[in-house]
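1. take this sequence and fold it.
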Amino acid sequence: MTTVLVTGATGTIGRHFAQHLLAMGASVRCLTRDRNRADLPSGVEIAEGDLRDPGSLGPACEGVDAAHLITFAGDDYAPIEDGEAIVSSLAQAGATRVTLLVGDSEESPLERAAKRSDLEWTALIPVEFMANMLDWAAGARLGRVEEGFADVPSTVVHESDVASVAAHVLLRGGEHEQALWITGPEALTVRERVRIIAEATGNPLTLIALSEAEVQRRWREYGYSEDDISYMTGVKTEPPLASTVPTDTVHRVTGRAPHTFSAWAEEHVREFMPASRD
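-> Here you go, the predicted structure:
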């Protein structure tokens, strides 16, 4: 049985990832900084540790065959710096394959270390998680969504589909030295996504379209650096091809079609419903 270490286990795709791995017959070990706060499926092994402290990873890495690595951590999503030590710990433990969840245009230290190593590596690049739309939930319960770049399309992808691609790559291989753009089945604007959520809930929603300057001001208030703001603005104003044209990655790697945004909205109806209708 293949043993897989899942880092970022309490993040956007972690629980989905563990479920896919378990369903495919793997032994799953999830890394978390605090086991008491980890809401993970039954059947997984929980190991405490922190990727930002490679010295804490020894027990987590012991006996693993493969690992899923996030390349950033913390509330500020800062790149994980000591990539060499992490890769070395995995290699010494006997791991042979890793997936790397990539969230920035610049190659991270962990990516560089994996690419220089003897590990089989695959970079996973989700265009935009459907789960990001949960940021709209509080406003949607009041009948409105405030968002910028309202008419810019994005091939938003279900977090479970990203997890499924990662699980298939780690257990079946075949994507060594590849960077996989992962998308949903269609490119949807903010305006279209708001309409789909309104249809799923039966709750009329008003879109308040923010200007580029208003969006950037909010990002500054959230604590993003000017470099981050420049990058995120560029993604919206000059989106990569995969943001506007869906890829076949999910179907090609997993053998099934990716989830639609309508399906995701139906799954999350309760989060968007007004309090009086809960």
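2. C-alpha from now on. contacts and neighbour counts both.
-> Noted.
3. in three-state terms, label residue 43 for me.
-> The three-state label given to residue 43 by DSSP: H, G, I helix; E, B strand; the rest coil is coil.
4. and the helices in the stretch 1-150 of the chain?
-> Defined through DSSP state H, counting those that start in this stretch, the helices belonging to the stretch 1-150 of the chain, from first to last, are 14-23, 58-61, 83-93, 109-116, 137-140.
5. let's see this one next, to set against the first:
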Amino acid sequence: MILVTGATGSVGRHVVDRLLAEGHTIRALTRNPGPARLPEAAAVVQGDLAEPRRLAPALDGVEAVYLMAMGGAPADFVDMARRAGVRRIVLLSTGDVLDDVERQPDAVAELHGAFERAIERSGLEWTFLRPNEFAGNSLHWAAQIKVGDAVRAPYGGACTAPIHERDIAAVAVRALVDAGHDGAKYLLTGPQAITHAEQVSLIGQAIGRTLRFEEISPEEARQAMTRYAPAAIVDAVLGQLAAAVVRPAEVTRVVEDVTGRPARSFFEWAIDHADDFR
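-> As a prediction, this is how the structure comes out:
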């Protein structure tokens, strides 16, 4: 039995589908099973990672867990998993986490780093998935694109290597079911590093329009972003983008090495999600 947390999320849903397609027995954890619309073959259970001490029924009989870094109580979740007999955890972390440092660079890295530390100390088998940037992060431009031809955002020159959520899920599945991934910290990237301004242009090509990137100041962006996200998270995101302007993302071959298939390009992601921008 494999437990998939965040089963309705952008990555988790693809993990569910891939595991079922390969014939594995899974349990899908979601906070709200009613509207989840998960496959009938998945055993859907209600649960919240913020309350790990109440997850004993969800963990019963589970051998491996796909884990989102959510809930803020990693040590409690790991303790529950170990008590339930879980052998392996595959954690969706972030490429911002640094190894061998006393303090992580920002709030996002600190959150994920806390999960990594708890899992490393657990004695369980583990694999950490560290995406450079989700291609899906560009969905926050969708509202602007639906009503105009300009995306107003900061750091158009931020050069990242966005990865398709399907590729993250593909690596996660291999780490969950195959041997040879214990102790791996996989930096996951798309096949090339591109700027945010180039991402906007590629989205335009995918939907048959000419789009442009209009630079705004980090201060203006921060003011808008803190309306819907904690200030510490906003500052972390803006700091990561600023760093990516001067230090383009490192591109890896992890997706191809683990799955045997090259990582999908950002343009392929944009084609897959074209309707989200129309």
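6. sorry, back to before: okay, the helices of the stretch 1-150 of the first structure in a markdown table with distance to residue 190 of the first structure and mean neighbour count next?
-> What follows is the helices of the stretch 1-150 of the first structure, written out as a markdown table (distance: least, CA to CA, whole Å; neighbours: other CA atoms under 10 Å):
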| stretch | distance to residue 190 of the first structure | mean neighbour count |
| --- | --- | --- |
| helix 14-23 | 25 | 21 |
| helix 58-61 | 40 | 19 |
| helix 83-93 | 36 | 19 |
| helix 109-116 | 31 | 18 |
| helix 137-140 | 13 | 20 |
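7. quick one: closest of these to residue 197 of the first structure.
-> helix 137-140 (8.9 Å; CA to CA).
8. just tell me the aligned range of the closest one in the second structure.
-> Using TM-score structural alignment, the residues of the second structure aligned to helix 137-140 of the first structure are 142-145.
9. how about residue 27 of the second structure, what's its match in the first structure?
-> With TM-score structural alignment as the criterion, the equivalent of residue 27 of the second structure in the first structure is residue 29.
10. okay, now its match: neighbour count?
-> Around residue 29 of the first structure sit 22 other residues, with neighbours defined as other CA atoms under 10 Å.
11. now swap in residue 147 of the second structure and tell me
-> For residue 147 of the second structure, the number of neighbouring residues by other CA under 10 Å comes to 10.
12. distance of it from residue 278 of the second structure?
-> With the distance defined as CA to CA, to the nearest Å, residue 147 of the second structure ends up 9 Å from residue 278 of the second structure.
13. ok, now which ones touch the equivalent of residue 4 of the second structure over in the first structure?
-> Alignment note: residue 4 of the second structure maps to residue 6 in the first structure; criterion TM-score structural alignment. Each residue near residue 6 of the first structure by CA atoms under 8 Å, 6 or more residues apart in numbering is listed here: 14, 17-18, 28-31, 67-69.
14. wait, which of the helices of the stretch 1-150 of the first structure is closest to residue 180 of the first structure?
-> Closest approach to residue 180 of the first structure among the helices of the stretch 1-150 of the first structure is made by helix 109-116 (13.8 Å; CA to CA).
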